[in-house]
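> have a look at this prediction, sequence included:
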Amino acid sequence: MHRFPNPSSAVDTIINCFNVLYENIDRDEAFGLFDMQEILVSNGLISSSGATGIRALLKGSNKDLSRDKSYNQCKMFAEIYRFLGWIQSYETALNFTFTQLGDHVASAVDEKPLVEICFLGIEFPNQLIEVSGSYSIRPFASIIKFMSELDGVLSRDEMILGPLSMQDDRDEDEWNTRVELIREFRQKPNDFKKALNETLESRGIKKATAENYTRFPLGALKWLNWAHPVRDKRHYKKSTHTYRITETGKEISAALQSKLDFRLEDYEMLPTESKVPIAKSAFYDILEIAGFDITDIQNEKSEWDQVAQTMLGHKILFSPYQAIAPDELRKIFKTQPPSSKRESIYSPSITYEHRSYEAAYLALNEAEYTVSETHVENTFIRDIEPFLEGYSESEIISKLKSKYSSYNKDKFYPLIGNIFGVLGLDCEISPHGVNSRRWDAVIKSDNDSLPIEIKSPTEELNISVKAIRQAVENKIILQSRKSLENKRPSTSLAVGFDLPANRAEVSQLIDDFKNVFEIDIAVIGIDYLLKLAIKCLRNNYTLSFDELSTKAGIIND
């Protein structure tokens, strides 16, 4: 089974972190994982050891790098950026430089069309990353094709047993056998479970680990709008959590049928004189499809395209920066290697001894970084960080409540999402005016979700009975429309500035909804959320989804 890293299942986070790295590392500099740690952790884009920002970077330092959480998170980011073709190794495996493909991702006004092609371009094996096993797959193209051939649906476990476990996804016999096996297993769930367990056991992979490997592809499928989670009763013996292909996914699947699946092994078999024009034709095809202006090289591209057409006879699916070795790519595209190595401010050794902590903090605090507002994931971190040292819990809550007391919905709703993010939860704020998403925000897990009704202090200072009714409506609509996976027993949240003024009335209404509709409502004020955030950032605490999903009533502690 192919093992995808999972630094984040949110593609927006992966892109944001890349863009921040690109903004803060000179294009002609090589950089390493410590540079990535310094930039991403100290600027609050990823957390470590229950802290954020510079404190997180220094607090998480460890002589044993396998125990350094943010170091290993950066290592996973780097692996993703390499197989997406945005960075490549230089001289050593963990020393990197940006690529031409990465340049275009960073400069794109709308990077999504190019990122979509990059996901289709992922192939293993390649000359960029060593992977264990001798399999040959193009995973994302195979996932969407599997889905198309299996009535438009594919579950997480079917993904594990199917496209991610193929030995050669261009072997027609193996492909057809695997597709029909999964189709048959849909009516024999016990046989499917047995086959899945045997496959994983033979490869020494635990079920929970295999599921973790699917977080990245499943997150990408949703972000790309190729597939969305649903419960399906039609194609399975019993109702099953699965993913259904969207219209966009169908268009992608159809487009794949019109292209030759051309891979590294095919490239290596080309005559020497054909390699450069075919690689250039493929690369500039990608840029043109993604909306970049390639007028300046159109004449040359016509010549490269002619070579490709003569040799291969079809348009090809091939991304050179996701397959070919860096040294050869520099020769093909006549690019220069980095001229220097970035001078890092941070390395773990500076904090091994307590006496160096303050000097390291000052050096990092004085460093100047470019972090565009669009890439800053969590502005709440900037609000709370100055108070974490030297202020009591009550003082911090008082200061921040004073700041937030005049926030309207445009500021308050994202703030609530950011606080839940600090708590370790995946909270998504709904865009205004989208009627299909009645809730103001939603907290998601792999197989459940919690809708949130939010009231800003300018809407109502104290959470009212109206918010409770709307929280009930959110739950009913989510259960009815099934736009997200949602378990019936899970709570629905009402979040506001202050708890209800008339608590008896609200508590009675919550009890009534529970007794009549069997719907739990949890009412949360910002004091409680701030208290949890302080606990999280100071004491390495996280609030689990399961813990929150079982809360009900007016929450004080």
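That came in fine, so what should we check first?

> when you work out contacts or count neighbours from here on, use the C-alpha atoms and nothing else.
Noted.

> what's the helix or strand for E428?
Element membership for E428 (DSSP states H and E) is strand 426-429.

> go on, Y413?
Going by DSSP H and E, Y413 is part of helix 409-422.

> centre of the chain to that helix, how far?
19 Å (CA atoms, centre = their mean, to the nearest Å).

> same check on stretch 547-555?
For stretch 547-555, the distance to the chain centre is 27 Å (CA atoms, centre = their mean).

> go through the helix or strand where I477 lies and flag the buried ones.
Secondary structure from DSSP H and E places I477 in helix 465-481. Within helix 465-481, the residues that count as buried by 16 or more other CA atoms under 10 Å are 465, 467-478.

> what is the nearest of those to N556?
Nearest to N556 among the buried residues of helix 465-481: I468, at 16.5 Å, using CA to CA.

> isn't that closest one up against V495?
No: using CA atoms under 8 Å, I468 is not in contact with V495, being 9.6 Å away.

> spit out the residues that contact the two alike.
V523 (CA atoms under 8 Å, 6 or more residues apart in numbering).

> the closest residue to F96 other than its chain neighbours: neighbour count?
Spatially, and ignoring its direct neighbours in sequence, F96 is nearest to S89 (4.4 Å; CA to CA, 6 or more residues apart in numbering). The local packing of S89 (other CA atoms under 10 Å) involves 22 other residues.

> show me what whatever helix or strand S89 lives in is packed up against.
Element membership of S89, judged by DSSP H and E, is strand 87-90. With contacts taken as 3 or more CA pairs under 8 Å, 6 or more residues apart in numbering; DSSP states H and E, strand 87-90 sits against helix 69-83, strand 92-98, helix 326-333.

> try it against this one:
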Amino acid sequence: MLRFRNPGSNIETQVGSFQVLYRALKDAKRFTTSDMGHVMAEANLFTAYGYTGDKALEITSSRSDSLNSTKMNMKMYAEVFRMLGWVAPADRSASYPLAFTFIGSCAGNSTFAGALALAEESLLGFVNPTENSQNVKYTENVRFYPLVLRALRDLGGTMYKHELCLGPMSCDDIDESSYDGMIEKIKSLRGDYSRLSDAFNDLCQRLNMKPTSVDNSTRLPIGQLSGHGWIETGIRDRTLYNRSLSCIKITDKGATKLREYLSMVDLRLSDFNALEPNLKAPAIRAGVYSMLERAGFNVDSVRARRKSDSDALAPLLKGRELNFSPYQTLWPDTVNEALGLTPDIRNQEVVQETAKHETHSDKRESSIESTFEGTILGASAFAHTSEKLPVAERPSLIELRGLIEDAVAKTSTIADASRLLFNSRVNDKQNQFYPLVADLFTLLGLDCRESREGDNGARWDALIKDSEESIPIEIKSPTEELYLSLKAVRQALENKVILLSRETHPTQRNTSSLVVGYNLPNARAEVAKIIDDIYSTYRLRIGVIGLESLFQLAVSATRGNYKIDLSEIGRSKGIVNVDL
């Protein structure tokens, strides 16, 4: 069965962390997990025992490797980036240290949206076996992510996570009989939950793994599939096993992506090795350039080379697209040689490369400079000079702006548009509601980020970051509690105490701690009294905001009528009323 390490299943966090690492380490010919740890700590991108930054490094540095959460976390991130083909072993002698690949340099230099699009192409490119995967503990011959979509299609569109372990994660998709057997096996389990449990426990015993470890192996692929919009998660389904299970479901986008994949020529390691020697370099270049072009990068500068390679590969491709990700399949030095990248020039700033994002067309462009015969020299210039994610380009934020614009077009007042948007979110689960709240605060001009999934050190659900007055946010989705409760207020108090004591982000004692939920509390007088008691006793402010009020602020901000000042929200106490 495929094993997936899980440093955090949020795809935006993975891409953002990679860009921070790239910008810090791009000039190094090789780097270690220790180097990664220092960069991530400085950027407050991970926690250890509830601490971030230098304190996290200090706590873990004296511990053994098995207890050194920093080292283990960095190894997991490294494996994710290797899986995407963005980093690779610096040489063939060992798995570490690492070096950035050319595809990785394109992701690092691009806008955040461009890197996210390239990550989506990298999911299509992930394959096993590869030339540098000799030490992995699994033997499946599989193009995994398209296989999941195909299995979902053939199983009625819905799947439970343990079926993912028993099916696509344990299947050779290059063998149609193996695939058909996998589908029939899952179908034979359905209808009886005890059969599924027995089969899953038997798999765990054969793998000599604890059920929780096998279960956790599904978190990364589910997070990546969901993050790119190929599946929905948290779908309650009683039809599969006569009990309510939280399932995944293929989306229209996932079905479209599957059709695109099935129309391509799928080149695996064995297929590449069987090519005539004179076709291997053209196949490598075609694979790299096709990935970049599908991700929205401008590859016009290698048009001549692409034409000659396409002509050479015509008998293989027969007019179809090629799905072949060389950095995810071959040793990187083989790929670099085909691209004309030598160790001496690959890490030099030889040419200026630009990467820009056009918001309206959602087209990512990164110009790839070339020399004679289309030899790519390398990527050097940043698309963004800040280590912060460019929040204006977060796909979820772009989508939210579009929803707000649609609501405004359908109504006549800010209040009506806000009410329409508010009513549409009544069934939101945590994974929908928490990012929504962060994006709404972002529309108000604040640097607000949802806490990373699985990061227990970040006690709060989201954080408004500021150089002096960061604000923790406790969030309750409507499926958790339709009306905010006293418990949420107590948790907001805990958030503030933890932020003050651990000093993970700069804040002031008199800066508020916020609670955001769908509806304001029913017992408003009781909530107001507790907030007053907290302030009287501890001199700590708690502010409570309902979703409809937050939408009113965001709609007004989007229409250019309002921009909030941090001090307005940072000094709030009690229930916040909005009257625009």
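Good, I have the coordinates. This one's a predicted model, so the numbers in the text were calculated from it and none came from an experiment.

> what residues sit buried inside the strand holding S89 of structure 1?
Neighbour counts over strand 87-90 of structure 1 (16+ other CA under 10 Å) mark I87, Q88, S89, Y90 as buried.

> which residues sit in contact with the third one?
Pointing back at S89 of structure 1 there. Going by CA under 8 Å, 6+ apart, S89 of structure 1 touches R82, N95, F96, T97, L128, P326.

> check the gap between the aligned partner of it in structure 2 and L147 of structure 2 for me.
Under the alignment (TM-score structural alignment), S89 of structure 1 pairs with P89 in structure 2. Taking CA to CA, to the nearest Å as the measure, P89 of structure 2 falls 27 Å from L147 of structure 2.

> kindly confirm my reading that A494 of structure 1 is in a strand.
Yes: secondary structure of A494 of structure 1 (DSSP: H, G, I helix; E, B strand; the rest coil): part of a strand.

> isn't it right up against D520?
No: applying CA under 8 Å as the test, A494 of structure 1 and D520 come out as separate, 10.8 Å apart.

> so for these two, which sits in the more crowded spot?
The neighbour count for A494 of structure 1 versus D520, taken as other CA under 10 Å, is higher for A494 (28 against 25).

> can you list the buried residues in the strand or helix carrying Q14 of structure 2?
Assessed by DSSP H and E, Q14 of structure 2 sits inside helix 11-25. Residues of helix 11-25 of structure 2 classed as buried by neighbour count (16+ other CA under 10 Å): 11-23, 25.

> now swap in stretch 525-533 of structure 2 and tell me
Buried, per 16+ other CA under 10 Å, within stretch 525-533 of structure 2: V527, A528, I530, I531, D532.

> now the residue nearest to the spatial centre of structure 1. Nearest residue, chain neighbours left out?
For structure 1, A10 is the residue whose C-alpha lies nearest the centre (CA atoms, centre = their mean; 1.9 Å). Leaving aside its chain neighbours, A10 of structure 1 sits nearest to G219 (5.9 Å; criterion: CA to CA, 6+ apart).

> how near is the equivalent of Y22 of structure 2 over in structure 1 to L509 of structure 1?
Applying TM-score structural alignment, one finds that Y22 of structure 2 aligns to Y22 in structure 1. Distance from Y22 of structure 1 to L509 of structure 1, counting by CA to CA: 52 Å.

> repeat for I15 of structure 1
44 Å.

> what of A141 of structure 1?
On the measure of CA to CA, A141 of structure 1 and L509 of structure 1 end up 50 Å apart.

> so for the two, which residue has more residues nearby?
A141 (21 against 17).

> check which residues of the host helix or strand of that one are buried.
If you go by DSSP H and E, A141 of structure 1 is part of helix 139-149. For helix 139-149 of structure 1, a neighbour-count test (16+ other CA under 10 Å) marks P139, F140, A141, S142, I143, I144, K145, F146, M147, S148 as buried.
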